[in-house]
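**Q** Predicted structure and sequence below. I'll ask about it afterward.
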Amino acid sequence: MNILIVADPLELFKIYKDTTFSMMREAQRRGHKLAACVPQDLAWQRGRPVTAKVREIVLTGEKDAWFRVETLREVPLHEYDAVLMRKDPPFDAEYIYATHLLEQAEREGARVVNKPRSLRDHPEKLAIMEFAEHTTPTLVTRDAQAVRAFHAEHQDIILKPLDGMGGMGIFRVKADALNLGSIIETLNKDGAETIMVQRFVPDIVKGDKRVLVIDGKPVPYSLARIPQGTEVRGNLAAGGLGVAQPLTPEDLKIAEAIGPVLAKRGLLLVGLDVIGGSLTEINVTSPTCFQEITEQTGFDVPAMFIDALEKLVASGK
């Protein structure tokens, strides 16, 4: 296969843990060819297909100079067997514009993973609304009074922005309501921005588990991201400790209920965030944790993903 990866600049990758890098390494090991670009490299002009200025690369196996650029050229996206959209959040206007360009490339014959329309249709915080039976009590609102009423009912809550990543902007407010007003003002900017509020799940001390689902099938291990010290956030970017562990019956039930539904919508790779048996987020932009799970358990997550990608390409869908 010829594979194009649309991602953040390669120079910024932390290859010791980066999931996209692990995909690329497994693809090259199987003899597939790699190219990479950033969303800024995508372009469309009337009368021409969507193109990208790409770097065709080879992974060197070295720690620092880990890739070598073979050629630089402008290529129509439909010439690739697969285009992997692996740009990290934020899920901002530029991200959305990139999905529109990628969707146009699909109309021209490109195969894009994950499917651009489904990326837009499943914002990571709000996608849980469709699967409410698996979630903790949750409120999505701009209304400060609604947030106060939710706190009065549940006493211990988590507040977070809809466009955050890596644990950014997450606050916990306990029964004493300390700083609740200030936190609401900070997050929803006097009603200008919608926020999410969830009942605090005490099982966060056991970890915010990332459950990976590939082509509708769960990886048999999750990565429990365990908060450290006085931190309430388990996100690895916020200093959480990642511990791989077998899926629990509750994890498996959630993954088996949601995974096949999303796979039918062209979401080949999904990351479910589960705390204490409750679904808290559905990650579809660039789910991570491949390397941590593989290194700790021996289960080859990148191989499972490339197997699924090869199957998709071979199917001609």
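**A** Here it is on my side, so go on. Residues are numbered from 1 along each chain as shown.

**Q** Please make it C-alpha for all contacts and neighbour counts, starting now.
**A** Will do.

**Q** for the stretch 201-317 of the chain, what spans make up the helices?
**A** 249-263, 290-297, 301-315 (DSSP state H, counting those that start in this stretch).

**Q** Which of these sits closest to residue 197?
**A** helix 249-263 (20.9 Å; CA to CA).

**Q** what does the closest one rub up against?
**A** 131, 134, 211, 213-218, 268-270, 272, 274, 277, 279 (CA atoms under 8 Å, 6 or more residues apart in numbering).

**Q** Most widely separated two among the residues you listed?
**A** The largest separation in these, counting by CA to CA, is between 268 and 277 at 23.1 Å.

**Q** These two: which has the busier surroundings?
**A** More crowded of residue 268 and residue 277, by other CA atoms under 10 Å: residue 268, with 24 against 20.

**Q** ok, second structure coming up, stack it against the first:
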Amino acid sequence: MKIAFLADPLSTFKIYKDSTFAMMREAARRGHAVYAFEQRDMVLEEGVVTAWVTRIHLTGEPDAWYRPEPAETVKLSEFDAVIERKDPPFDMEYVYGTYLLELAERQGARVFNRPSAIRDHNEKLSIGQFSQFTSPTLVSSNPAMLRAFHEKHGDVILKPLDGMGGAGIFRVRDDGMNLGSVIETLTDNGKRTIMAQKFIPAIVKGDKRVLVIDGKPVPFALARIPQGNEVRGNLAAGGIGVAQPLTERDREIAETLGPVLAERGLLLVGLDVIGDFLTEVNVTSPTCFQEITDQTGFDVAAMFIDAVEQQSRKAAQKES
């Protein structure tokens, strides 16, 4: 198979923990040809979507970890699979990228995750489709409604709808200290929609990343545990990742959402679960592959490449 990865610059990869690298390594181990390109490398010309792609060979070295061949322009439809692994921010450039990938799909490209599904699933707002699993939540730009939500629930989390890595998350306790300032800042004085959620005390045991691949849960989650006085468990915010078996509740959430999201074209999803509550549905570039594998021995990348191979075969059979 020829597999192309749409990712951030390869020079930015931290290969000891990067999930995209783990995918590439497993694909290469199986003998697949691995290619890489960035979002800016895509072009629509005369109705055809191409990209300036580079075939790479993994060296096994920690620093110069890949050897590139000369870049070439290739139709995205010529690949057996295109793996969308561009990290947020989910800005308009990201959206334009999904439009180009969607056009490429119409020309025969097999893109995972499906571009339209990525656009349709805001990673914060998507939990509203599964409210049976969420803590009390309000999405609004109205300062009065946000204040009333805090008054009702006392201890709340407020966060932007387009953040990543824990950026912009605030906790306001019962005393309401700095509530007005936080609301003004996050909503830009009522002009930007944000999310408020009742604080979940179980965060002290970790913000669990539950990976779901082709509708099926990985049997281990990575609990990202806040350190010190930090309320955020995100690894980017200093959290410590501890792999652990799924709880019954984790599995219930994953097995309920998994088939629904897979049917929509989301091959890989990262569910964030705190205690018994779903807090986010990550669809852009879910991570934690290597941390789970290193700590448990369960090969997450192998499960993912299995799914890519299976979906590519199914698509090829439909086309033949």
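**A** Now that the structure is in, tell me what you want to look at. Fair warning: this is a prediction, and the values are worked out from it, not measured in the lab.

**Q** What is the burial count for residue 80 of the second structure?
**A** If we define neighbours as other CA under 10 Å, then residue 80 of the second structure has 23 of them.

**Q** With residue 30 of the first structure instead?
**A** 12.

**Q** And for the one 5 residues further on?
**A** With neighbours defined by other CA under 10 Å, the count for residue 35 of the first structure comes to 22.

**Q** Check residue 45 of the second structure too.
**A** Applying other CA under 10 Å, we find 8 residues neighbouring residue 45 of the second structure.

**Q** where's it relative to residue 54 of the second structure, distance?
**A** Distance, residue 45 of the second structure to residue 54 of the second structure, using CA to CA, to the nearest Å: 20 Å.

**Q** do the same with residue 134 of the second structure
**A** Taken as CA to CA, the span from residue 134 of the second structure to residue 54 of the second structure is 43 Å.

**Q** So what's the gap between stretch 250-267 of the second structure and the chain middle?
**A** What separates the centre of stretch 250-267 of the second structure from the centre of its chain is 14 Å, taken as CA atoms, centre = their mean, to the nearest Å.

**Q** The residue mapped onto residue 91 of the first structure from the second structure - nearest residue in space that isn't next to it in sequence?
**A** Here residue 91 of the first structure is matched to residue 90 in the second structure, going by TM-score structural alignment. Excluding its sequence neighbours, the residue lying closest to residue 90 of the second structure (CA to CA, 6 or more residues apart in numbering) is residue 162, at 6.6 Å.

**Q** Correct me if wrong: that neighbour contacts residue 94.
**A** No - shown here, residue 162 of the second structure and residue 94 do not form a contact pair, counting by CA atoms under 8 Å, at 12.0 Å.

**Q** all strands of the stretch 51-200 of the first structure, in order?
**A** Counting by DSSP state E, counting those that start in this stretch, the stretch 51-200 of the first structure has strands at residues 51-59, 67-76, 82-85, 112-113, 138-141, 157-161, 171-173, 195-199.

**Q** Turn the ones you listed into a markdown table, including distance to residue 181 of the first structure.
**A** Formatted as a markdown table, the strands of the stretch 51-200 of the first structure follow (distance: least, CA to CA, whole Å):
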| stretch | distance to residue 181 of the first structure |
| --- | --- |
| strand 51-59 | 47 |
| strand 67-76 | 49 |
| strand 82-85 | 39 |
| strand 112-113 | 41 |
| strand 138-141 | 15 |
| strand 157-161 | 12 |
| strand 171-173 | 10 |
| strand 195-199 | 14 |
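
**Q** For residue 296 of the first structure, which of these is the nearest?
**A** strand 51-59 (23.6 Å).

**Q** what's the mean deviation for the closest one versus the second structure?
**A** Between strand 51-59 of the first structure and the aligned residues of the second structure, the post-superposition mean distance stands at 0.6 Å (mean CA distance after the TM-score superposition for the first structure).

**Q** how far is that strand from where the chain is centred?
**A** 23 Å.

**Q** ok, the residue nearest to residue 90 of the second structure to residue 193 of the second structure distance?
**A** Here residue 162 of the second structure is placed at a distance of 10 Å from residue 193 of the second structure (CA to CA).

**Q** before we move on, what about residue 144 of the second structure?
**A** Counting by CA to CA - residue 144 of the second structure and residue 193 of the second structure are separated by 13 Å.
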